[in-house]
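Enquirer: attaching a predicted model along with its sequence, questions to come.
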Amino acid sequence: MSQQQVVDYFATRPEGVLKFTQGALSKKLSKKGELQARADQNPSALSGKRARVVTRPDVEEALWLWVQKMEKKNEIVTGPMLMEKRKRFEELLHVPEVERLNGTGWITSFKQTYKMKERRRFGEAGSVDIRVVERDRIAKRRILARFDKRDQFNVDETSFFPSAPPERGLSTKQMKGKKKNKFRITVAVCCNADGSEKDKLIYIGKSKRPRCFGKKDPKNMRPALYYRANKKAWMTKELFEEWLRKFDEKMRRQKRHVCLLLDNFSGHDVEYKPKNVECHFFEPNITSYVQPCDAGIIWCLKAHYRTLLYRRALELEEQGEADIYDIDLLTAMRLLHEAWNEGVSAETIRNCWRHTGISPDDSDDWEDVDNSDVEMVEDDSESTLHEAWRVLMAYATSDWSRSQAEDELKAVLQDEFNPVDWQGPLNAVMECEDTESAVEAVNSLMPEFTKTSSHDNPSSPSHAIRAVCADLKKAEEDFMACVQELHDRKRIKGDMPPIEDLLDPPEEREDADSEETDHWSEGDKGLKEIAGYVEQRWDATGQLRLADVDEDEEQEEEPYKINYSKALEAARLLGEVCTNRGDFDNSFDLGKYL
């Protein structure tokens, strides 16, 4: 088919006319190789008029393949994760130092190019199936029924920035030219169900011998501190196995057999099989509903710690210090120790365990429930309505479509579901521009439920248990009083952010996501597989190999063009060849045809 025939076909196409000239088509076909290369680099490369300039398209393709891999696992990819993985791909693809990107400006254009959505993640509630939550609650009740409350334990880790000031949306006064101290540690929390035992906090940093420790070993300090270190300041299998062995030995000495509940973080999957500790894992992505430490205990720890931190900042401000939020690791660990042992009460811990609904005492008829029929778990209409509002909150904090939300509501309410009753709340969520405003909309629509229910808001433990946990409410009030005083003293400026952002800063959430998904991505092996595939498509300079650009065999070839001077030169050369061969007749006649 000729180019003109293609133009004529689209000009009269029955399903829709598409008009363009033969010249425009020819111009596009002449650039097919370039356009194909752009399309191979990313899925939306041809949506703009100009090609996006990419320094190393091979690295970008590897990064995009990794993102797709994570999306298939239903994992959220954050900015810090993109930066970390880009650095690793630059190493694997042997990118010269001068071509590596050190800043963060490229992240925005990368997300725009690949149509990546920015989502705020509240715990893990965004991707929760309510029926899975109920099934796991039932399973845990049956397990825990074999243990006394004092023998029911939960351990969980959280990412932690000890010196993080209350600056979400705020500008802080700082010493000119001084970099902000934003070191990160991991803190592991372990406690039992009746709050009678709070195990020693585990601190994981990056330096084996931080300068602030001096020559002292943390375990010999007062108070004694459990500190370990690795390159990324994350909980690893080795560190967790070391702790589990110590915990198992402690239970053996006390002649106790206990249950230890864990999330499905791969760092908890160790070869060691304890004899006095029975380990059980929660289902994936539901720990904000069923894990006690994730349902308010860690939140309360952070509230008490940051209250102590900001009281210290107020004291430093009165002493004339400029950088009032600066704190070293040892001081931060001691404040955390104080917050854990003196701030987080046994009552708070008991209420957080009760809030999850996994304790046998929280359900009188749980033994009679058929585990295969999750929708019929709770006959009480009030509890069912609470579950429906939790579905609405999950809709507000995830990328569910409206039809998905309606299907979940139908599954929970069954015959009681009336589309008219839920039209207003569903519309309110849809009209919100971001997750934060959607959560606020849901909270504003169910004030009565937040006062009476212990399962009302999966996005924020403080909202969910505030009514039944006076200690936590008091801790939050003390914390906000410190923040307000700092604001009044002009040590922080701007509009006050919500307490969720102050006690659970975005960088801590993102870093926790990065830690978990780094293990889920099968570590370096998976990255090397991606890099190997990319190396087959791109050369060492980051240019797409020609073999990967398939040219259309039916494309019309343009005639070879030669100017007059080149033609005369060609005639002269041919004449010389003819003369050398003894063909004198043709050697003198070639030029006359020009």
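Expert: Okay, I see it. What you see is a predicted model; the values in this text were computed from it and never measured. Numbers count the residues shown, from 1 in each chain.

Enquirer: make it CA atoms for all contacts and neighbour counts henceforth
Expert: OK.

Enquirer: now do Q68 against A11, distance only.
Expert: Distance of Q68 to A11, given as CA to CA, to the nearest Å: 38 Å.

Enquirer: quick one: F183 is in a helix?
Expert: No - F183 is assigned coil when assessed by DSSP: H, G, I helix; E, B strand; the rest coil, not a helix.

Enquirer: wait, it touches F161, no?
Expert: Yes - assessed by CA atoms under 8 Å, F183 is found in contact with F161 at 6.1 Å.

Enquirer: longest helix of the protein?
Expert: Longest helix of the chain, by residue count under DSSP state H: helix 297-318.

Enquirer: mind listing residues that contact that helix?
Expert: Residues outside helix 297-318 that contact it (CA atoms under 8 Å, 6 or more residues apart in numbering): 158, 189, 324-325, 335-336, 338-340, 343-344, 348-349, 352, 461-462, 472, 475-476, 478-479, 482-483, 486, 503-504.

Enquirer: next one: stretch 197-207
Expert: Contacts of stretch 197-207 (CA under 8 Å, 6+ apart): 150, 184-192, 225-235, 333, 337, 340-341.

Enquirer: what about Y564, how many neighbours?
Expert: Neighbour count of Y564, defined by other CA atoms under 10 Å: 9.

Enquirer: second structure follows, compare the two:
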Amino acid sequence: MTGNEELNELVYKWFMDACARLVTVSGPLIQTKAKKYAEELGLTEFKASNGWLESFLTRHNIVFKKQGGERGEVNPTTVAKWLDQIPSLCEGYSPEDIFNMDETGLFYRESSRSTFYTKGEDCAGGKRAKERITVALCASMTGEKLKPVVIGKARKPRCFGSISVDKLPVKYYSNKTAWMHSWCFEDWVKSLDQKMRAANRHILLFVDNAPVHPNITLRNVKLLFFPKNCTSVFQPMDAGIIQTLKLKYRKRQLAHVLSEMDRNSSQTGPEILKV
């Protein structure tokens, strides 16, 4: 058996084990595991390329099951009018002083709802994890990033240990739903106003037109609200920034799944994500 044949056999056995344990298997997860096996076998030139992945999937009759998403409708007239107004709305502000903020929900114990599986076999999974947090990101046109906001349910989650909430690299809030509330937004934007006042800066902050974003008057931060139901068109954070954050999180999650699978051979996918 050649090196690559042995590698493919190991990856396939691992894949079957992952399916039996209800682990959600994505292409990057298979490629990451293949690279680990290649290192163990001394196959220094093996790259786990997309071409190798496609060949591996075809050879073992593995297919990908994907679920659809949702898309909203946007009024084109509203879009056109708003685009015409943007230059005048931003007048007097340099690009480094024009910011955008948006929130997203993160089901941090959830994996992809799509998975590779052997064609003809059952594609049932385990119970979906529902634990979520809210993450809010804010950045300027020139790439200046402000400290992210994270909203959880617990006032001080056990995972924080002895770390003080004030020492975290994020601004942390908590409430029963782990959602953005108007008091959270108001506290955050007022602290941002104080920060800009200390730096002698005046900034323009674009946010969604949502009930949890109250229109309050500030000294150094001017709030500007996007038109209703137009987030998918106007929201810069939805143009790949939030997606990139989630992809980076999922990449670390993949490494955690592989590590836990190797450490404990009896754990199922849902159990691994709870660790």
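Expert: Cool, the structure landed. Note that this is a predicted model, so its numbers are computed, not measured.

Enquirer: mind listing which of the contacts of stretch 197-207 of structure 1 are in strands?
Expert: Among those, DSSP state E puts I185, T186, V187, A188, V189, C190, C191, N192, Y226, Y227, R228, A229 in strands.

Enquirer: if we can go back for a sec, counterpart of the longest helix of structure 1 in structure 2, which residues?
Expert: Residues 241-262 of structure 2 are the counterpart of helix 297-318 of structure 1, counting by TM-score structural alignment.

Enquirer: again with stretch 9-27 of structure 1
Expert: Matched against structure 2 by TM-score structural alignment, stretch 9-27 of structure 1 finds no partner residues.

Enquirer: picking up where we left off before, in TSV: the ones in strands among the contacts of stretch 197-207 of structure 1, plus neighbour count and distance to T113 of structure 1.
Expert: As requested, these are exported to TSV (neighbours: other CA atoms under 10 Å; distance: CA to CA, whole Å):
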residue	neighbour count	distance to T113 of structure 1
I185	23	33
T186	23	34
V187	22	36
A188	20	38
V189	21	40
C190	21	43
C191	25	46
N192	26	48
Y226	16	45
Y227	17	43
R228	19	41
A229	19	38
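
Enquirer: widest-spaced pair of the residues you listed?
Expert: N192 and A229 (25.9 Å; CA to CA).

Enquirer: the helices in the stretch 1-150 of structure 1, which residues?
Expert: Ranges of helices in the stretch 1-150 of structure 1, per DSSP state H, counting those that start in this stretch, are 3-11, 22-30, 32-41, 57-72, 79-92, 105-113, 130-144.

Enquirer: out of those, which is closest to R121 of structure 1?
Expert: Among the helices of the stretch 1-150 of structure 1, the nearest to R121 of structure 1 by CA to CA is helix 79-92 (13.1 Å).

Enquirer: ranges for the strands of structure 2?
Expert: 62-65, 98-106, 115-118, 133-140, 149-152, 171-174, 203-207, 221-225.

Enquirer: now for the ones you listed, which one comes closest to V165 of structure 2?
Expert: strand 171-174 (6.8 Å).

Enquirer: report the aligned residue range of structure 1 for the closest one.
Expert: Strand 171-174 of structure 2 maps onto residues 226-229 of structure 1, going by TM-score structural alignment.

Enquirer: how big's the offset between that stretch and structure 2?
Expert: For stretch 226-229 of structure 1, the mean deviation from structure 2 after alignment is 1.1 Å (mean CA distance after the TM-score superposition for structure 1).

Enquirer: contacts made by that stretch with the rest, please.
Expert: The contact list for stretch 226-229 of structure 1 (CA under 8 Å, 6+ apart) reads K200, L201, I202, Y203, I204, G205, K206, S207, K208, P218, K219, L239.

Enquirer: with N229 of structure 2 as the reference, measure out to the counterpart of the fifth one in structure 2.
Expert: When structure 2 is aligned by TM-score structural alignment, the residue opposite I204 of structure 1 is I151. Counting by CA to CA, the gap from I151 of structure 2 to N229 of structure 2 is 23 Å.
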